[in-house]
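> Build me a model from this:
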Amino acid sequence: MKTLALIVLLLSQITKLNAQTPHLSGKVEVVMATGQITCDFVLSNIPNLGKNYQILLNKGFNIKAIKDAANQTLKYSGFYNGAMRGEGLIYTPLYKDSTLVNPGKLHITYTGAFPVYTDTLNFIDFKGLIAFNGKTMRATDQSKWYPIIYDIKNDRQIEQMTFNIQVTSKDAKMIFVNGDEPKPGPAASFKSEVPIAPMIFAGDYGVQKTKGALFLNSQMDDKQLEVFENNIAEMKAYYFGALNIPYDTKNIFIAHSPVEKFNKGRSWGFVSFPTIAFAGIALGDMIDVQQHKLKDSTDYPFIAHEIGHYYFGNVLQPNSTLFWFFLESTAEYLSVKAAEKKFGKTFSSRYFAERGKQLKNFKAKPLNKIKDANEISGTYRYAYGPFLLRGLEQMIGEKRMFKFLNTCLVSKNELTDYNFFKRNALESGITPKEWEAYEKEFIISENAVSLIK
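Below is the predicted model:
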């Protein structure tokens, strides 16, 4: 009877989980030549959030209509003097001038056109941009090219969902939607029964398959692919051993041209798990085939940072005030540890010494005083945050540091604010006295860089 009761309980929990996972279905048309995107989507299985939700959609889109489950056209707020959340405008379906309660299903149609960058480039390129470069286009979850639900009460964007969509692009030879296989254009259907953020990458590019990964638009030869894949496997094995959480998922690696002018030597990457995209560098140029390694030791942590987002970004999906700290500072810290394992202590010593010089005049707002996620600037999240994590490691040791990170990773559905940071530190075995000392020396300081030995 106990076994039967347990099975019933588990089934009910699975049913509840699936009911709370949004599902996206419908059609999207992409015109590569003009940068136009037209979507006709049904968003169903919307979590029961009462009135505590918003619909986020890229600011470049114009909504044709929002309809309910009965196909009735709804009023909605956001079309006039709309507010922004990240890269998306905030829309709220209405019923009698008040937020529609628990819509369950919404039918949303919209269209927009985005610049096609060829010879004239933008001043910036980043994950939140819907980018057409004349050869390929990409749009990620951060760009909000599909409707994303914002859970107001829990301060989280529900970007991952199951989907079944058809993509048409008459001038695209290949189309890929994160969560499915790349398929030849001009039209293809994509589906995922596992919740995932459906990034789209379409255009004129080739696909290469290896035992452990897919490579889109990489143009590497077989020897280069082998070296690249071996390095990735090494990083994953290190993270598994350190964090005690396996990394079994196959990655998709994308090489694409940025829509921002990059100076020589600059490159950039982002993750929409399990896809990892790189801009500004030919992946094959990283490889020394003769020595069977990456040519430049700095390429190793560069790639390891993106690999590390499997843990901080996917296993743990940050939100709230320390969103950027738990997304980027942790991934950067892990990449330094991976490179330290590969190249020795001299690498990490040089890393922190060089960045310490760059941060000499940096003034940080203490993490326990952060009230808004965007108070953690790019310099803070990528450069200063890793110093705070290194400082904790310096006080408690590497083994206990990884236990702390594991404790954070296995926490579910919590706000990643300062209380989350402190609580998980204490739950991992860090004593109140140790935390008090760490907080006094590193957290409260406006610049703790000089404390790193």
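
> only C-alpha atoms for contact and neighbour calcs from this point on.
Noted.

> now do the same end-to-end measure for stretch 283-295.
11 Å (C-alpha to C-alpha, to the nearest Å).

> Stretch 445-453 now?
One end of stretch 445-453 sits 16 Å from the other (C-alpha to C-alpha).

> got the buried residues for that stretch?
Neighbour counts over stretch 445-453 (16 or more other C-alpha atoms under 10 Å) mark N447, A448, V449, I452 as buried.

> Identify the residues contacting N368.
Y418, I443, I444 (C-alpha atoms under 8 Å, 6 or more residues apart in numbering).

> Next one: it from P318, what distance?
Applying C-alpha to C-alpha to N368 and P318 gives a distance of 16 Å.

> same thing with V30?
V30 is 31 Å from P318, by C-alpha to C-alpha.

> in the helix of greatest length in the chain, what's buried?
Assignment by DSSP state H gives helix 222-243 as the longest helix of the chain. Neighbour-count burial for helix 222-243 flags 224-229, 231-232, 235-236, 238-239, 242-243 (criterion: 16+ other C-alpha under 10 Å).

> And stretch 338-353, by the same measure?
Those would be A338, A339, E340, K342, F347, S348, F352, A353, for stretch 338-353 by 16+ other C-alpha under 10 Å.

> in the stretch 351-453 of the chain, which spans are helices?
In the stretch 351-453 of the chain, the helices defined using DSSP state H, counting those that start in this stretch lie at 378-379, 385-396, 398-409, 418-427, 432-438.

> can you redo these as CSV with mean neighbour count and distance to K105?
Output for those, formatted as CSV (neighbours: other C-alpha atoms under 10 Å; distance: least, C-alpha to C-alpha, whole Å):
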stretch, mean neighbour count, distance to K105
helix 378-379, 14, 37
helix 385-396, 20, 40
helix 398-409, 19, 32
helix 418-427, 16, 33
helix 432-438, 14, 46
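
> Nearest to G179, out of these?
The closest of these to G179 is helix 398-409. By C-alpha to C-alpha, the value is 22.3 Å.

> so what does the closest one touch, helix or strand wise?
Counting contacts by 3 or more C-alpha pairs under 8 Å, 6 or more residues apart in numbering; DSSP states H and E, helix 398-409 is packed against helix 222-243, helix 385-396, helix 418-427.

> Now show me the structure for the sequence below, then we'll compare the two:
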Amino acid sequence: MKKFLFPLIILVTCFTTAQSTVLLGNLDISLEKETLVGDYSLTNLNVESSKVQIILHHKIAIKETLLNGQKISIKKTKEECYDCDIYEISLSKPITPSDTLHLKTKGSFKSYSNGKNKKDYKGEIVNNYGILRASEQSKWYPTFVGPNQMSSISNKTYYTYAIKASCTDCRNIYIGSGIPKSSGSTFESSIPTENIMLIAGDFDWQETDHAIYINIDQESTISYFDALFQSINSYYETTTAIKMPKKFTFAHLPSDNSSWGGFMTYPTIVNVNQKLAAKNLEGYLSHEVAHYLFGNVFKPKTNLYWLFLESFAEYYSYKYRLEYHPELMKRPYERLQKAQNFVRLDKVEHYHEITNGYRYLIGAFQLLAIEHLIGEEKMIAFTKALFLDRKDKQTNGYELLLKTLKNSGVDDKAINDIEEKIIKNFDLDTYTFVASKIKTTE
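Next up, the predicted model:
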């Protein structure tokens, strides 16, 4: 198995550190009243513009806005934002990194314990069965953006932060990373991050050498996940030569949405199944751990955002399963035989056109097929170049994909085969090599 190096990771990290905004805040949570009250100060605002935007969940309102201690006007725009609101600040002169923007917010959330939250998803701020959950996608804290940045789904704010959280009816609170703490504690990160997870409520937690476990108390389950984390991390690290995290947070936060498995807000992996059983979770965990690579190290962009984010993560999960437990690929392969969500990537104009059925199944199999055609070494080189070597502002993901294949040493004939046999047509015979690997273990 070949390794490849990513010298640009150091440069990306240094750039991100220099550009990160500082978020200081006080957060008051009440499960009984179903409220979130925030008081935030933002500094080192690297926008240099007189017009900036603040994004918050649609159930959280900005009550007061100050710039360097002086009240300023802010208005809610009519711009489209899925389950969020966009506020705009217009000033007579540009905001500078030395300025301090102060926001006071108040919001609400719903509580469920009766099986009625069947449309639950990552972007919700919700109390399910006594535990409040809010990911970065829910915009529970203010996201700060400059002009002309709202058009990209991948647009996020990098923060170093210190947030003091209080909740009189919560046993524990978890924000961002590290161990959960009691009410009145401060949660800090000196490492810039675009992902700040909030978990608060009635839960226990346990820390091992491989993970921090939230709301999981069965020792046999924890031992199983420890071994799985170790195995998956080792495989991804060997394959990519990227140092994987020493420790994730794994939280079991049951949801009523039976068709949803969970999500990753690095370093937090959230499983939302009603019952957490070790059986059949290998595919789930290998997918979520892969999001450290595809979503954290690699930053998906363009109109093929969901292919680059989710299909690549599932592709690596497939690689892991084929390497260690090919029998676990039997179910995905059977689902592929019935797939009806084929998407022609060359026809995609907007990222929403890449459906769930495509991004979590067909797209991953297509990436396996491309690797089968060009070999793992060139596939790894292609992946590196696709995500890390972009020096242009190209937004057409398909053109970028073809250009990167060529620049990675893939010849014209192979690229033509990829286009005609894999991307533009859905032929099940293209994927029989997977069935061959499954059969060798039966």
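
> circling back: for the buried residues of stretch 338-353 of structure 1, work out which two are farthest apart.
It's K342 and A353 that sit farthest apart of the buried residues of stretch 338-353 of structure 1, by C-alpha to C-alpha, at 18.4 Å.

> can you tell me how far F163 of structure 1 sits from I254 of structure 1?
Applying C-alpha to C-alpha to F163 of structure 1 and I254 of structure 1 gives a distance of 21 Å.

> For those two, indicate the residue with more neighbours.
The neighbour comparison of F163 of structure 1 against I254 (other C-alpha atoms under 10 Å) goes to F163, with 24 against 21.

> what helix or strand does whichever residue in structure 2 pairs up with the more buried one sit in?
In structure 2, F163 of structure 1 lines up with Y161, judged by TM-score structural alignment. Under the criterion of DSSP states H and E, Y161 of structure 2 resides in strand 159-166.

> So which elements touch that strand?
The contact analysis (3+ C-alpha pairs under 8 Å, 6+ apart) places strand 159-166 of structure 2 against strand 21-30, strand 185-193.

> what sits up against the next helix-or-strand element following that strand?
Where DSSP H and E defines the elements, the next helix or strand beyond strand 159-166 of structure 2 is strand 172-175. By C-alpha under 8 Å, 6+ apart, the surrounding residues in contact with strand 172-175 of structure 2 are 165, 180-183, 187, 196-204.

> Pick out whichever of these sits closest to I438 of structure 2.
Ranked by distance to I438 of structure 2 (C-alpha to C-alpha), these are led by M197 at 37.6 Å.

> Touching, the closest one and Q137? I think so.
No - at 9.2 Å, M197 of structure 2 does not count as touching Q137 under the criterion of C-alpha atoms under 8 Å.

> what's around N178 of structure 1, how many residues?
So N178 of structure 1, with other C-alpha under 10 Å, has 21 neighbours.

> List just the one of the helices of the stretch 351-453 of structure 1 that sits closest to T249 of structure 1.
Comparing these by C-alpha to C-alpha, helix 398-409 comes nearest, at 16.8 Å.

> Quick one: average offset of that closest one versus structure 2, please.
After superposition onto structure 2, helix 398-409 of structure 1 sits on average 2.9 Å from its aligned residues (mean C-alpha distance after the TM-score superposition for structure 1).

> got the angle for that helix vs helix 418-427?
130 degrees (axes from the mean of the first three to the mean of the last three C-alpha atoms, to 10 degrees).

> contact partners of the strand holding Y161 of structure 2?
With C-alpha under 8 Å, 6+ apart, strand 159-166 of structure 2 has contacts from 20-29, 173, 183-194.

> OK, contacts around V126 of structure 2?
Applying C-alpha under 8 Å, 6+ apart, we find V126 of structure 2 in contact with F109, K110, S111, Y112, L132, R133, A134.

> go with 7 Å
Residues counted as contacts of V126 of structure 2 (C-alpha atoms under 7 Å, 6 or more residues apart in numbering) are F109, K110, S111, L132, R133, A134.

> Please spell out the PyMOL selection for the buried subset of those residues.
Buried members of those, defined by 16+ other C-alpha under 10 Å, are picked up in PyMOL with:
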select buried, resi 109+111+132+133+134
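
> Of the contacts of V126 of structure 2, which are still contacts in structure 1?
Retained in structure 1 (both residues aligned by TM-score structural alignment, their matches' C-alpha atoms under 7 Å) from these: L132, R133, A134.

> ok, back up a step: not counting sequence-adjacent ones, nearest residue to the match of F163 of structure 1?
Excluding its sequence neighbours, the residue lying closest to Y161 of structure 2 (C-alpha to C-alpha, 6 or more residues apart in numbering) is L23, at 4.6 Å.

> The one you found corresponds to which position in structure 1?
Checking with TM-score structural alignment, L23 of structure 2 has L24 as its match.

> and its match, how far is that from G313 of structure 1?
From L24 of structure 1 to G313 of structure 1 the distance is 21 Å (C-alpha to C-alpha).

> What of P22 of structure 1?
The gap separating P22 of structure 1 from G313 of structure 1 is 19 Å, by C-alpha to C-alpha.

> related to what we said a few turns ago, closest one of the contacts of N368 of structure 1 to A69 of structure 1?
Nearest member of these to A69 of structure 1, counting by C-alpha to C-alpha, is Y418, at 39.9 Å.

> Mind telling me what the closest one corresponds to in structure 2?
Checking TM-score structural alignment: Y418 of structure 1 goes with Y398.

> Is that match in contact with K347, as I believe?
No - with contact defined as C-alpha atoms under 7 Å, Y398 of structure 2 does not count as touching K347 (8.7 Å).

> The residue nearest to A139 of structure 1 when sequence neighbours are not counted: neighbour count?
Using C-alpha to C-alpha, 6+ apart and skipping the chain neighbours, the partner closest in space to A139 of structure 1 is I130 (4.8 Å). Using other C-alpha under 10 Å, I130 of structure 1 is surrounded by 24 other residues.

> now swap in the one 10 residues further on and tell me
When neighbours are counted by other C-alpha under 10 Å, T140 of structure 1 registers 24.

> thinking it is in contact with A202, fair?
No - counting by C-alpha under 7 Å, T140 of structure 1 stays clear of A202, with 12.0 Å between them.

> just checking, A425 of structure 1 touches F404?
Yes - contact status for A425 of structure 1 versus F404: in contact at 5.7 Å, counting by C-alpha under 7 Å.

> Tell me the buried residues in stretch 190-201 of structure 1?
By 16+ other C-alpha under 10 Å, the buried positions in stretch 190-201 of structure 1 come out as F190, K191, S192, P195, I196, A197, P198, M199, I200, F201.
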